[in-house]
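Chemist: got a structure for you, letters missing:
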């Protein structure tokens, strides 16, 4: 293993922040820990939000970024200004993440924006909302109504992006939306499964969970 004196910046992994949780699992999948990095005279810098992490790269206070949202302008700006070089993920690490978290992979092909070579990285092809088990069923049902009946509002924020840069697979399909990598909330399952005369999807799913 190449041991570099690097300064990695990523989001906080406090049990509530997905953009901190996945980078932590990403490092684990490569057999690298915070202690390893520190033993190489490196440093792991923690910030809460993505733009706070980006700011440290932009200022030169960090030289390695583990973060989400490849479609955003800040990634393009960092690559175009030669402050970042995108590195592919090792195949063994991708396989590990797929088995442990259900993360699929996606290739950023050469010629996509400022990318000069194909880069493979973990990929979340949909957005998943996490709620507590004790969330009232009525609230869970309302969340599903918002996601399904107003999905065009969410699609509109992503459909101008190319598929290589897009973290959302559209058009959204309620049947696929119900195929999550975690167990559905009871209220969510009932709402997805029922036949409702007021919705354009009847029924939304037929499979058991």
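Modeler: Perfect, thanks for sending it. Values in this document were obtained by computation on a predicted structure and should not be read as measured data.

Chemist: Only C-alpha atoms from now on, for both contacts and neighbour counts.
Modeler: Fine.

Chemist: close enough to count as contact, residue 53 and residue 7?
Modeler: No: contact between residue 53 and residue 7 fails when scored by Cα atoms under 8 Å: they sit 11.5 Å apart.

Chemist: Counting neighbours around each, name which of those two comes out higher.
Modeler: residue 53 (23 against 20; other Cα atoms under 10 Å).

Chemist: that's a strand at that one, yeah?
Modeler: No: using DSSP: H, G, I helix; E, B strand; the rest coil, the secondary structure at residue 53 is helix, not a strand.

Chemist: another one to put next to it:
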């Protein structure tokens, strides 16, 4: 099925992205434009700013939006296993290779995250808040508790997004960093004012997360400044493209067709970056896109099966 499905009526679709300047907003724009190119005149598309966390689920459930994107997929899988994603389906996954990493001032007398508990009064931790929405903050605080470190005894400097926190740590304003987006240039500068070390979460933390559907992953030696050995840590990869289960079949099918068949239009926006340091994995592989943390919308599942290995639609991508 190389030809796009045809919508027989104008549609209005509401998407929910990120704060506005990051990858999720870009993906929403990509999907919205590609659907719009294949929808009748009078169709309208809006992208609402969001936070990329649990707010996306609530916006879908409340009917505020039709399609939302959240990261990491591990958190969505955890929600699904806990029965907290009822009524939500997937349209696919956009790949991203990311990790939740703990970096510390090398002068601290610690070798694991558990060791932080003994010097809690000496620590300023840069991370995100555990506020019921931010999944970085959720994972960081949950993992600290599982490691035996009481967050109430720590001093935190909270930021919603990774980059203020990474900059704070790099400037020496915090001596512990717990964050993601490890493929970005900011992480390559975290040893700017002093040497840094990286701490493993420990087997018990990783086992507990894995039991709830959240896997671990490795950051290879040399990938980050001062990382001399492979670091086993929590996975923080991939973007889940989500919808409600009641999204119209023809819209779900067209959205999926656009994601698969026009994926070069998204990849081209990241091709100037080395593949292992790109915030979107390229090339995108349809079989991987179809491996979703929540069940695929039935029309989406049928579309993945129908497309198989069809030749892509070029469409003259803007950034190619």
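Modeler: Good, I have the coordinates. This is a predicted model, so every value here is computed, not measured.

Chemist: how about the strands of the stretch 1-150 of the second structure, start to end?
Modeler: 12-16, 44-48, 67-70, 88-94, 99-105, 124-127 (DSSP state E, counting those that start in this stretch).

Chemist: Tell me where the first structure has helices.
Modeler: 18-29, 34-39, 50-59, 73-80, 91-101, 137-149, 151-155, 174-177, 186-193 (DSSP state H).

Chemist: Turn those into JSON lines, columns for distance to residue 118 of the first structure.
Modeler: Formatted as JSON lines, those follow (distance: least, Cα to Cα, whole Å):
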{"stretch": "helix 18-29", "distance to residue 118 of the first structure": "19"}
{"stretch": "helix 34-39", "distance to residue 118 of the first structure": "27"}
{"stretch": "helix 50-59", "distance to residue 118 of the first structure": "23"}
{"stretch": "helix 73-80", "distance to residue 118 of the first structure": "14"}
{"stretch": "helix 91-101", "distance to residue 118 of the first structure": "14"}
{"stretch": "helix 137-149", "distance to residue 118 of the first structure": "33"}
{"stretch": "helix 151-155", "distance to residue 118 of the first structure": "26"}
{"stretch": "helix 174-177", "distance to residue 118 of the first structure": "28"}
{"stretch": "helix 186-193", "distance to residue 118 of the first structure": "38"}
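
Chemist: Out of the ones you listed, which gets nearest to residue 115 of the first structure?
Modeler: helix 73-80 (8.0 Å; Cα to Cα).

Chemist: Tell me roughly how far the closest one lies from the second structure on average.
Modeler: Helix 73-80 of the first structure differs from its equivalent in the second structure by a mean of 1.4 Å after superposition (mean Cα distance after the TM-score superposition for the first structure).

Chemist: From the chain's centroid, how far away is that helix?
Modeler: Relative to its chain's centre, helix 73-80 of the first structure lies at 18 Å (Cα atoms, centre = their mean, to the nearest Å).

Chemist: do stretch 20-28 of the first structure as well
Modeler: That offset, for stretch 20-28 of the first structure, works out to 11 Å (Cα atoms, centre = their mean).

Chemist: With stretch 185-203 of the second structure instead?
Modeler: Relative to the mean C-alpha coordinate of its chain, stretch 185-203 of the second structure is positioned 20 Å out (Cα atoms, centre = their mean).

Chemist: Could you list the residues in contact with that stretch?
Modeler: Here stretch 185-203 of the second structure makes contact (Cα atoms under 8 Å, 6 or more residues apart in numbering) with 101-107, 111-114, 143, 147, 163, 166-167, 169-172, 181, 224-227, 231-234.

Chemist: hang on, the earlier thing: reformat the strands of the stretch 1-150 of the second structure as TSV; add distance to residue 217 of the second structure.
Modeler: Shown next, in TSV, are these (distance: least, Cα to Cα, whole Å):
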stretch	distance to residue 217 of the second structure
strand 12-16	28
strand 44-48	32
strand 67-70	19
strand 88-94	18
strand 99-105	7
strand 124-127	20
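
Chemist: nearest to residue 296 of the second structure, of those?
Modeler: Across the strands of the stretch 1-150 of the second structure, closest to residue 296 of the second structure is strand 88-94 (Cα to Cα), at 4.5 Å.

Chemist: can you tell me what part of the first structure the closest one aligns to?
Modeler: Aligned using TM-score structural alignment, strand 88-94 of the second structure spans no residues in the first structure.

Chemist: Which of the strands of the stretch 1-150 of the second structure has the highest mean neighbour count?
Modeler: Greatest average neighbour count among the strands of the stretch 1-150 of the second structure goes to strand 67-70 (a mean of 29), per mean count of other Cα atoms under 10 Å.
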